[in-house]
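Trainee: Quick check, what structure comes out for this input:
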Amino acid sequence: MNFSGAYTALVTPFRNGKIDEESFREHIEWQITEGIHGLVPCGTTGESATLTHDEHKEAIRICVEQANKRVPVLAGAGSNNTKEAVHLTQFAKDAGADGVLLISPYYNKPTQEGIYQHFKHIADTISIPMVLYNVPGRTGSNILPSTVARLHKDIPQVVGIKEATGNLTQASDIIEQSGTSLNVLSGDDFTLLPLLSIGGAGVISVVSNLLPKKMAQLCEAWDKGDIATARKLHYEMQPLNRAMFIESNPIPVKTALALQGKMDTDFRLPMVPLAEDNLEKLKSIMTDAGIL
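Mentor: Below is the predicted model:
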């Protein structure tokens, strides 16, 4: 499976403390209509850390059903508990997901060998395409390029990595050591264009919740060799890219979608509503971008 282009790290809408299925389906449908290349339910942006197992499964099921094979679904199924990751990965496969996004174990900070054995155990148990997720700022550990290369070489199911260090030297080392058969996807919207320039395959994006067409068009322009258009779109989206991280993700992006009337601003603690001063900044940036 080739995971390339623009994938949206989907927000999970809530209403009255439960997943708002209607809003979620409408958001997914709009993403597909706008030309997004793929969808990622139950990532960090989907508040996966505060979903129950049943809700996690529900979100994957809804996304797979609504996408209906029109675009690939890369389901978040990671955990710092290897058995739990196996359980969620098996569910994602049974539900019809095209692949799984697997974060490296967080909090318990395994060694590089522990990280390798974690992913190997999942792959040995279940046959489904796997995209690793490296985000040291949240996990407390870094999947080193040599470990990525080892995993890709030893485990055919490891077909990609969401690289969210923001470090282009590390991304370059991954591509150098693993080769172009590994899809290296940006985990930071603002690094998409430079990552493409060194051989990256695309992005798992937060801002494409708001601008799916532009994010897809940037990837398509690059693939066609239209660097000027790709660069133009990159700079057009930069203010929103920054705005999505004025507070912890997904607080700004869910707030932006609520301002557009697409869902409620309903968060799970410990996520809380956007601070008032930042709300005014967000409104101003959205107005300038023509989406409010």
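
Trainee: going forward, measure contacts between C-alpha atoms and count neighbours the same way
Mentor: Fine.

Trainee: List of residues touching the helix ranked longest in the chain?
Mentor: Using DSSP state H, we find that the single longest helix of the chain is helix 227-243. With contacts defined as C-alpha atoms under 8 Å, 6 or more residues apart in numbering, helix 227-243 is touched by 189-190, 193, 207, 214-215, 217-219, 221-222, 252, 282, 285-286, 289.

Trainee: Show me how to select, in PyMOL, the buried members of these.
Mentor: A single PyMOL command selects the buried members of those (16 or more other C-alpha atoms under 10 Å):
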select buried, resi 189+190+193+207+214+215+217+218+219+221+222+252+282+285+286
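
Trainee: any idea whether residue 274 is helix, strand or coil?
Mentor: coil (DSSP: H, G, I helix; E, B strand; the rest coil).

Trainee: What residues does the closest residue to it other than its chain neighbours make contact with?
Mentor: Excluding the flanking residues, the one nearest residue 274 by C-alpha to C-alpha, 6 or more residues apart in numbering is residue 251, at 6.2 Å. For residue 251, the contacting residues are 244, 267, 271-274, by C-alpha under 8 Å, 6+ apart.

Trainee: The same query, at a cut-off of 10 Å, please.
Mentor: 11, 45, 47, 244-245, 265-267, 271-275 (C-alpha atoms under 10 Å, 6 or more residues apart in numbering).

Trainee: Let's compare: structure for the following, please.
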Amino acid sequence: MSDLKGICVPICTPFDKSGDRIDEGALAAHVDSLLDAGVHIILSCGGTGEFAYLTEEERRRIHTLVGKQVRGKARFVVQSSAISTRDTIENAKFAESVGAEAIMVLPPYFEGPTMDGVMWHYEHVARAIKTPIIIYNIPQHTNRDVTPELFARLLKIENIQYIKDSKGDLTRIQQLVATGGKVFNGGDTLMFPALMGGCERVIWGGANAVPREAVQLYELFAAGKLAEAAALWKRLLPAQIFFWTHDYNSAVKAATNLLGGKVGICRKPALPLTDAELAELRQALSALGRPLASAA
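Mentor: The predicted structure is shown next:
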């Protein structure tokens, strides 16, 4: 299986107006918009997909639908985390069955084990499946930090190849790159600096709103057109800072809607942005020079 590189978008999950049901038509339209933009990898039910607010049945439905739609058009990754090792393995095997080319897995994230227990968890998940694993490190939400030292140990397990680091620390990203492992930057405000720091791949929730610009940024960087890439990043950065400093999923969905997408609002208890926050977001998005919808 070839290496995963480029822009990976953890897709938003659209709901109907009540928030009770997944809007499958809007989901398909959103996936199409990402494919049309040339996104390299699509990830279902990541943090930006509100996986914590979905039932397992809903997650599996989304994985199945997205996997079928993406097949042959982009690479496909499935987020398969669970608190217990048993449930994580079951989720990962299902992901394999719907064509996932990699499985993204958090460390156990509630009343979690020691770091030896985290290592045990990943070892047993890795042994149970054949698909490459992306370690998902977001310690601000799990209270478990997969350090560069632990990642170097995990890389000795045959099909653990990647890490997504969402700590939002450029020094950490460069430390992870130095392990020789394959690193996805997950901090929105660091996308361009991370590329410059040797990171060849990103998982970018904010790219739901700006997939064309995200792909263009990567392609400019890959072509060595660094001045053009830096100029584009300057236009993208205000919105990325807004996402990172507000209710993240609500902000990303609002921006996506303002820029012409239709992903609705988040499932409660995540609330829509206030009018004041929407005005601030509009100002941040104005740097892109694109028309905005009248409502988010």
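
Trainee: TM value for the aligned chains?
Mentor: Put the two chains on top of each other and the TM-score (TM-score structural alignment, normalised by the length of the first structure) is 0.93; 288 aligned residues with a C-alpha RMSD of 1.6 Å.

Trainee: re earlier: of the contacts of helix 227-243 of the first structure, which belong to helices?
Mentor: Per DSSP H, the contacts of helix 227-243 of the first structure map to helices at 193, 214-215, 217-219, 221-222, 252, 282, 285-286.

Trainee: and of these, the nearest to residue 155 of the first structure?
Mentor: Using C-alpha to C-alpha, residue 219 is the member of these that lies nearest residue 155 of the first structure, at 27.5 Å.

Trainee: Burial check on the counterpart of residue 56 of the second structure in the first structure, number of neighbours?
Mentor: Alignment note (TM-score structural alignment): residue 56 of the second structure maps to residue 53 of the first structure. Per other C-alpha atoms under 10 Å, the neighbour tally for residue 53 of the first structure reads 13.

Trainee: ditto for residue 97 of the second structure
Mentor: Residue 97 of the second structure: 12 neighbours (other C-alpha under 10 Å).

Trainee: Just give me the match in the first structure for it.
Mentor: Looks like residue 97 of the second structure aligns to residue 94 there (TM-score structural alignment).

Trainee: Find the helix or strand that its match is a member of.
Mentor: helix 82-95 (DSSP states H and E).

Trainee: So which elements touch that helix?
Mentor: helix 53-67, strand 74-76, strand 99-103, helix 112-125 (3 or more C-alpha pairs under 10 Å, 6 or more residues apart in numbering; DSSP states H and E).

Trainee: buried set for it?
Mentor: Result for helix 82-95 of the first structure [16+ other C-alpha under 10 Å]: buried residues 82, 85-93, 95.

Trainee: Please apply the same query to stretch 10-25 of the second structure.
Mentor: 10-16, 22-24.

Trainee: And that stretch, end to end?
Mentor: Counting by C-alpha to C-alpha, to the nearest Å, you get 18 Å between the two ends of stretch 10-25 of the second structure.

Trainee: do the same with stretch 69-81 of the second structure
Mentor: 22 Å.

Trainee: Which part of the first structure matches that stretch?
Mentor: Stretch 69-81 of the second structure covers residues 66-78 of the first structure once aligned (TM-score structural alignment).

Trainee: How far away from the center of its chain is that stretch?
Mentor: 12 Å (C-alpha atoms, centre = their mean, to the nearest Å).

Trainee: and what of stretch 1-18 of the first structure?
Mentor: 7 Å.

Trainee: Surely residue 150 of the first structure is in a strand?
Mentor: No. When classified by three-state DSSP, residue 150 of the first structure is found to be helix rather than part of a strand.

Trainee: Spit out the contact partners of the counterpart of it in the second structure.
Mentor: Residue pairing (TM-score structural alignment): residue 150 of the first structure is matched to residue 153 of the second structure. Contacts for residue 153 of the second structure (C-alpha under 10 Å, 6+ apart) come out as 119, 147, 179.

Trainee: gap between residue 153 of the second structure and residue 176 of the second structure?
Mentor: Distance from residue 153 of the second structure to residue 176 of the second structure, by C-alpha to C-alpha: 12 Å.

Trainee: thinking again about what came up before, how about the longest helix of the first structure: buried residues?
Mentor: Those would be 227, 230, 233-234, 237, 239-241, 243, for helix 227-243 of the first structure by 16+ other C-alpha under 10 Å.

Trainee: Mean distance between that helix and the second structure after superposition?
Mentor: For helix 227-243 of the first structure, the mean deviation from the second structure after alignment is 1.3 Å (mean C-alpha distance after the TM-score superposition for the first structure).

Trainee: roughly how far is that helix from the heart of the chain?
Mentor: 18 Å.

Trainee: Stretch 86-105 of the second structure too?
Mentor: 16 Å.

Trainee: ok, now stretch 216-227 of the first structure?
Mentor: 20 Å.

Trainee: now do stretch 76-95 of the first structure
Mentor: So, by C-alpha atoms, centre = their mean, the centroid of stretch 76-95 of the first structure is 16 Å from its chain's centroid.

Trainee: now do stretch 56-68 of the second structure
Mentor: Going by C-alpha atoms, centre = their mean, where stretch 56-68 of the second structure is centred and where its chain is centred differ by 16 Å.

Trainee: so residue 138 of the second structure touches residue 167, yeah?
Mentor: Yes. Contact criterion C-alpha atoms under 10 Å: residue 138 of the second structure and residue 167 qualify, at 5.5 Å.

Trainee: higher neighbour count, the two?
Mentor: For residue 138 of the second structure and residue 167, the more surrounded residue by other C-alpha under 10 Å is residue 138, and the numbers stand at 22 against 18.

Trainee: Just give me the match in the first structure for that one.
Mentor: So residue 138 of the second structure corresponds to residue 135, using TM-score structural alignment.

Trainee: show me what contacts its match?
Mentor: 103-104, 106, 141-143, 162-166, 187-188.

Trainee: Go again with 8 Å.
Mentor: Contacts of residue 135 of the first structure (C-alpha under 8 Å, 6+ apart): 103-104, 141-142, 163-165, 187.

Trainee: Quick check: the farthest pair among the residues you listed?
Mentor: That would be 141 and 187, which, of the contacts of residue 135 of the first structure, are the farthest apart (C-alpha to C-alpha) at 15.7 Å.
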